[in-house]
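**Student:** Please work out how this folds:
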Amino acid sequence: MKKEIAVKFDDLEWLYSPNWEYFDYGNCKRHLQVIMPYSKKGLEKKYPVIFYITGAAWHKQEMYNDIPKLVELAKKGAAIVSIEVRESDIAIFPAQIEDIKNAMECVVEKITKFNLPFDIKEAYLMGHSSGGHLAMMAVLHNACGMIEMPNVKGVILESASSDILICSNEPLPPWMSVRPSTVLLGIDSIEGNEEIAYKASCTSLISEDIVLPPVLMFHCINDPVVSVENSRTLYEKLEEKNHSVEYYEIKDWDEHGGNIYFSETVLTIIQDFIKKTK
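**Tutor:** Take a look at the predicted model:
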């Protein structure tokens, strides 16, 4: 059988460029996974950049598992830079904030050097679970003058473990024997070290005096790993201190991550958020 067919397609493609080294710390090198737009005809514009930090309870991240899902996010109109941060087992908090800063600065340099189609003036920080905690803390450290990094237009948090003290009151999942927040902070127990845990929680740095970019938050009401109280507490604090925040609680599902956060509903909300804040 032989047939001729007419095909319509979008010339815009999304290319995956793996393992960009952004920093050598001596005891480890850290890398970026990059998803970027490409067209044979040439691109007519530069694209927003979403810097993404995956969740791993602040331990070693699986950098490749999320690539297929992140492509779906990229198709909504953004370049994606997935940041590998130092795991808490080799560097305690706030080393991971320095990693985010170094990763963003590396991309800024590469945009200039290689004329990449990224608009760093439209940069966003996005994180899931422990990655959400780090994304928000990076923005807060920047706003409080504790670190200086490229500015971001918005923060996107998914099931963020934003409050260490709330997390410490939750039962450990059966696959964990050590509370991950203690490893992150370099302490033996949260009990007796509440002040250290509080200072590493997002609400501790939120005041009316700082300037924050808009925040977009998602959390499953029945999240079995990171309690929804993390996001409820963060949302209330941001509202109380008059910062821009949108918060969506997802009903009916007892999910912590995965496909639910890359559903068409969630991706469209993220896309609209970026359009509003550009």
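**Student:** From here on, just use CA atoms for contacts and neighbour counts.
**Tutor:** OK.
**Student:** Now do the host helix or strand of Val183: distance to the chain's middle.
**Tutor:** Counting by DSSP states H and E, the element that carries Val183 is helix 180-185. Relative to the chain's own centre, helix 180-185 is displaced by 19 Å; criterion: C-alpha atoms, centre = their mean, to the nearest Å.
**Student:** what sits up against the helix or strand following it?
**Tutor:** Next along the chain after helix 180-185, taking DSSP H and E as the criterion, comes helix 194-199. The contact list for helix 194-199 (C-alpha atoms under 8 Å, 6 or more residues apart in numbering) reads 163-165, 185, 190, 204-205.
**Student:** Return the subset of those lying in helices.
**Tutor:** Secondary structure from DSSP state H places 164-165, 185 of these in helices.
**Student:** wait, doesn't Phe262 sit right on Val71?
**Tutor:** No: Phe262 is beyond contact range of Val71, at 9.8 Å (criterion: C-alpha atoms under 8 Å).
**Student:** Proceed likewise with the subsequent sequence, for comparison:
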Amino acid sequence: MIYVLKDLCNTIAEVYGKSILKGVFIMKHTLKVDQVRDGLWLDSDITYTQVPGWLGNTTRDLKLSVIRHFQTNDDTRYPVIFWFAGGGWMDTDHNVHLPNLVDFARHGYIVVGVEYRDSNKVQFPGQLEDAKAAIRYMRANAKRFQADPNRFIVMGESAGGHMASMLGVTNGLNQFDKGANLDYSSDVQVAVPFYGVVDPLTAKTGSASNDFDFVYRNLLGAEPENAPELDSAANPLTYVNSNSTPFLIFHGTEDVVVPIKDSEKLYDALVENNVPAELYEIEGASHMDVKFLQPQVFKIVMDFLDKYLTRS
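**Tutor:** Next up is the predicted model:
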């Protein structure tokens, strides 16, 4: 009976092109694989600048993480997306969204998650100064990362969306350039804020919730209604002009933290100044909703970038 079963198994193996070793099917394949995408590296927590630390008495590093492509050893250059995480300027993590943003890297972008100081360490415009330092660092090191210095995109959510907007409207304003690599520009080519804060005052007074009112006082060092000059300095609407970079704005219709009307005001101001702009109001989306991370939204972003980025 044992020999009959062994012969039967061997017959089956011969029919199906499989070998048997100690009762286990061994399957051997030859596979031709098409190379349809790049390999990616992650450079995590690179120091891009140093700033005052504990009570101004020490020095601390600011970090960024880079998802980049395998080296091609030629003149290939990739556009760069700078991502600024939210957190009410109170707590940020520059790595937190990198898993979601790999989609952009797979489509030919370099993705940079940027750490910036929270409002417990510095008040505005310290955060904007940090962001511009990160952009200058990447421009100074463009060859190392195969980055295209003429195709820099800024993107962020909530407080990070405010950062993206401020960067998009302050090209050429040298007062926010502090620190290292000052021989390089901090200008950007496209801004993509997701449910970003615009005017701190109207964000506070227009919010459906007062749970986060304190974040604007912490950012400015005063209540925005009591400090109009500080509020104006931190308001992207103050700086919008015909030289502002193209904007793609996203906001959820059910956002109770940052009023959607503020994104509409930003869009209107851009259009009035003949700045290319598009606004997408995501039906039913709340603040920091997973709907913003869906392929449908990312495709809109990439189509917009294809339209307004000039390839070097």
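**Student:** Just the closest of the contacts of helix 194-199 of structure 1 to Glu246 of structure 1, please.
**Tutor:** Distance to Glu246 of structure 1 across the contacts of helix 194-199 of structure 1 (C-alpha to C-alpha) is lowest for Asp163, with 18.1 Å.
**Student:** I'd say the closest one and Thr203 touch.
**Tutor:** Yes: the pair Asp163 of structure 1 / Thr203 is scored as a contact, 7.2 Å apart, by C-alpha under 8 Å.
**Student:** where do the contact lists of those two overlap?
**Tutor:** Common contact partners of Asp163 of structure 1 and Thr203 (C-alpha under 8 Å, 6+ apart): Leu234.
**Student:** what's near enough to touch Gly86 of structure 2?
**Tutor:** Gly86 of structure 2 makes contact with 92, 156-161, according to C-alpha under 8 Å, 6+ apart.
**Student:** rerun that using 10 Å as the cut-off
**Tutor:** Listed by C-alpha atoms under 10 Å, 6 or more residues apart in numbering, the contact set of Gly86 of structure 2 reads 92-94, 96, 156-163, 194-196, 288.
**Student:** Determine the number of other residues adjacent to the corresponding residue of structure 2 for Ala135 of structure 1.
**Tutor:** Aligning on TM-score structural alignment places Ala135 of structure 1 opposite Ala164 in structure 2. Per other C-alpha atoms under 10 Å, the neighbour tally for Ala164 of structure 2 reads 31.
**Student:** average gap between the helix or strand containing Tyr124 of structure 1 and structure 2?
**Tutor:** Per DSSP H and E, Tyr124 of structure 1 falls inside strand 118-128. In the superposition with structure 2, the average deviation recorded for strand 118-128 of structure 1 is 1.0 Å (mean C-alpha distance after the TM-score superposition for structure 1).
**Student:** For the following helix or strand past that strand, what is the distance to the chain centroid?
**Tutor:** Using DSSP H and E, the helix or strand that follows strand 118-128 of structure 1 in sequence is helix 130-143. Computed by C-alpha atoms, centre = their mean, the chain-centroid distance of helix 130-143 of structure 1 equals 9 Å.
**Student:** From the contact counts, what lies against helix 130-143 of structure 1?
**Tutor:** For helix 130-143 of structure 1, the elements it packs on are strand 47-53, helix 95-114, strand 118-128, strand 154-158, judged by 3 or more C-alpha pairs under 10 Å, 6 or more residues apart in numbering; DSSP states H and E.
**Student:** what's the distance between stretch 273-286 of structure 2 and the middle of its chain?
**Tutor:** With C-alpha atoms, centre = their mean, you get 17 Å for stretch 273-286 of structure 2.
**Student:** quick one: buried residues of that stretch?
**Tutor:** Across stretch 273-286 of structure 2, burial judged by 16 or more other C-alpha atoms under 10 Å covers 275-282, 285-286.
**Student:** can you give me the end-to-end distance of it?
**Tutor:** 29 Å (C-alpha to C-alpha, to the nearest Å).
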